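Enquirer: A predicted structure for the sequence below; I have some questions about it.
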Amino acid sequence: MTDDVTRQLEAILLIVDEPQSLVSLATAVGAPVAAVRQAVEALVEDYDGLAGGPRRGFELREVGGGWRIYVRAEHDALVSEFVNAQTPSRLSQAALETLAVIAYKQPVTRGQVASIRAVNVDSVVRTLLGRGLIAEQFTDAETGAIHYGTTDQLLVQLGINSLDELPPISPLLDDGADGFDDETLR
């Protein structure tokens, strides 16, 4: 059973965007937490080359009370360069809207952005992370939610020195008064 659990965990960990707790992983694979803990430890050893195999270019790391696969630090620059070279230069409307929410509301979680935009933003956040326009700022110790903020790369792309140079958002928003006459507003 341990090999099956290990393979199942590996499959799940390859696709998750946020660190997953042992309880969450145990629920996903239908195994006891102790078996999941043992399988996670085996994966860490395997990826680190401690189980007799090669040290991998990625690692399984515990962050914010959960587990997630990350690129090893020594490969960050290479992977970032590769991703940026593979990415088209234009952002989609969804990416621009998500980036605007993050820029004006940061630090903000993916769930908060999704709530504001009223759509799932997982793939858009991955795109923005891949392009280096946003970054993980910190993980909430209580919820495990990752908070995102913009990067200096965004400032360079926009040709500004600070987010303070962004236009104020409130003049761009409708105040909701359209359709009401002056009597109704009093």
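Expert: Nice, thanks for sending it over.
Enquirer: going by C-alpha atoms from here, please, whenever you check contacts or count neighbours.
Expert: OK.
Enquirer: all strands for the chain, in order.
Expert: According to DSSP state E, the chain carries its strands in the segments 58-63, 66-71, 108-109, 134-139, 146-150.
Enquirer: for Val36, which of those is the nearest?
Expert: strand 66-71 (11.2 Å; CA to CA).
Enquirer: and that closest one, what does it pack onto?
Expert: In terms of contacts (3 or more CA pairs under 8 Å, 6 or more residues apart in numbering; DSSP states H and E), strand 66-71 is packed against helix 2-15, strand 58-63.
Enquirer: and with 10 Å instead?
Expert: Contact partners of strand 66-71 among helices and strands, from 3 or more CA pairs under 10 Å, 6 or more residues apart in numbering; DSSP states H and E: helix 2-15, helix 22-29, helix 33-47, strand 58-63.
Enquirer: now these in JSON lines, with mean neighbour count and distance to Glu183?
Expert: What follows is the helices and strands packed on strand 66-71, written out as JSON lines (neighbours: other CA atoms under 10 Å; distance: least, CA to CA, whole Å):
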{"stretch": "helix 2-15", "mean neighbour count": "15", "distance to Glu183": "55"}
{"stretch": "helix 22-29", "mean neighbour count": "16", "distance to Glu183": "55"}
{"stretch": "helix 33-47", "mean neighbour count": "18", "distance to Glu183": "63"}
{"stretch": "strand 58-63", "mean neighbour count": "17", "distance to Glu183": "56"}
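Enquirer: these: which one's closest to Ile116?
Expert: With CA to CA as the criterion, Ile116 lies closest to helix 2-15 of the helices and strands packed on strand 66-71, at 24.5 Å.
Enquirer: now Ile146, nearest residue through space, not along the chain?
Expert: Closest residue to Ile146 apart from its sequence neighbours, by CA to CA, 6 or more residues apart in numbering: Thr139 at 4.4 Å.
Enquirer: put this beside the first:
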Amino acid sequence: MAKQLDSQLQATSQLYLKINAQVMLLKNINISAGLVNGARGVVVRIEKGVPVVRFKNNREYLCKHEKWIIKTASGGTITRRQVPLKLAWAFSIHKSQGLTLDCVEMSLSKVFEAGQAYVALSRAKSLDSLRILDFDPKQVWANAQVLQYYKLFRRRLHDSTMIPLGAKNIKREKSNDPKTIALAKLKKSLMDKPLVSIS
């Protein structure tokens, strides 16, 4: 049963922590306070055998044991009680989705999905806070269906009947119409941007 729990839960049966360990929260505790699954922090002290974590939003939280319940194939349930943390010195690209990281060191040598490299690279706040260990341009590609969708979208946009761009081409009676001007500007901005194909 322990193996089944380990395979289905991120909360491990044993957790070893120390002061200054970087950790990640594994459960939504208080959404309005930012204590959500994936929130990162640092263990600042241990109180009565329980870690106190200072999260990136500067909130401290005494991480009490939480309960996880999974159903078995036979219809029963298995329960694990554990501190809802895991070490977060490193984590997968998938787990990093939605995070903004102050400092990132990453390996892109084993990217296996379209767009995955983009997800990894866009986690860093700036280029100065990003270090790539092994960059291989062959590991960076976009989904072919997504590229095709945007090509079709741009073609339809180009072929659509909109008022020609530029103040000289907009008829005088339409020049003050905010919708007309906004549509013309939108079309111009979309057409000016190149459709980037990563290969």
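Expert: Nice, thanks for sending it over. Everything numeric here is computed off the predicted structure, so don't read it as measured data.
Enquirer: superposed, what's their TM-score?
Expert: The TM-score (TM-score structural alignment, normalised by the length of structure 1) is 0.22; 83 aligned residues with a CA RMSD of 6.4 Å.
Enquirer: returning to that earlier point: save the strands of structure 1 as JSON lines, and put in distance to Thr127 of structure 1 too.
Expert: Listed next are the strands of structure 1 as JSON lines, based on distance: least, CA to CA, whole Å:
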{"stretch": "strand 58-63", "distance to Thr127 of structure 1": "19"}
{"stretch": "strand 66-71", "distance to Thr127 of structure 1": "16"}
{"stretch": "strand 108-109", "distance to Thr127 of structure 1": "15"}
{"stretch": "strand 134-139", "distance to Thr127 of structure 1": "9"}
{"stretch": "strand 146-150", "distance to Thr127 of structure 1": "13"}
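Enquirer: of all those strands, which one comes closest to Asp122 of structure 1?
Expert: Of all the strands of structure 1, it is strand 108-109 that lies closest to Asp122 of structure 1, at 10.9 Å by CA to CA.
Enquirer: which other helices and strands contact that closest one?
Expert: For strand 108-109 of structure 1, the elements it packs on are helix 93-105, strand 134-139, strand 146-150, judged by 3+ CA pairs under 10 Å, 6+ apart.
Enquirer: please enumerate residues in contact with that strand?
Expert: 101-102, 115, 136-140, 145-149 (CA atoms under 10 Å, 6 or more residues apart in numbering).
Enquirer: return the member of the residues you listed nearest to Val63 of structure 1.
Expert: Nearest to Val63 of structure 1 among the contacts of strand 108-109 of structure 1, with distances taken as CA to CA, is Thr139, at 7.9 Å.
Enquirer: just checking, the closest one touches Gly149?
Expert: No: when contacts are counted by CA atoms under 10 Å, Thr139 of structure 1 is not listed as touching Gly149 (11.9 Å).
Enquirer: same drill for these two, tell me which one is more crowded.
Expert: Between Thr139 of structure 1 and Gly149, counted using other CA atoms under 10 Å, Gly149 has the larger neighbour count: 21 against 18.
Enquirer: wait, what's in contact with the more buried one?
Expert: Gly149 of structure 1 touches 99, 101-109, 129, 133-138, counting by CA under 10 Å, 6+ apart.
Enquirer: which of the contacts of strand 108-109 of structure 1 count as buried?
Expert: With burial judged by 16 or more other CA atoms under 10 Å, the buried subset of the contacts of strand 108-109 of structure 1 is 101-102, 137-139, 145-149.
Enquirer: what count of nearby residues applies to the residue nearest to Arg80 of structure 2 when sequence neighbours are not counted?
Expert: Nearest residue to Arg80 of structure 2 in three dimensions, chain neighbours excluded: Trp68, at 5.2 Å (CA to CA, 6+ apart). For Trp68 of structure 2, the count of nearby residues is 16 (other CA under 10 Å).
Enquirer: now do the buried residues in the particular helix or strand that has Trp68 of structure 2 in it.
Expert: In this assignment (DSSP states H and E), Trp68 of structure 2 forms part of strand 66-71. By 16+ other CA under 10 Å, the buried positions in strand 66-71 of structure 2 come out as Trp68.
Enquirer: coming back round to it: between the helices and strands packed on strand 108-109 of structure 1, which gets nearest to Val83 of structure 1?
Expert: Among these, the nearest to Val83 of structure 1 by CA to CA is strand 134-139 (14.0 Å).
Enquirer: angle of the closest one against strand 146-150?
Expert: With axes from the mean of the first three to the mean of the last three CA atoms, to 10 degrees defining the directions, strand 134-139 of structure 1 sits at 140 degrees from strand 146-150.
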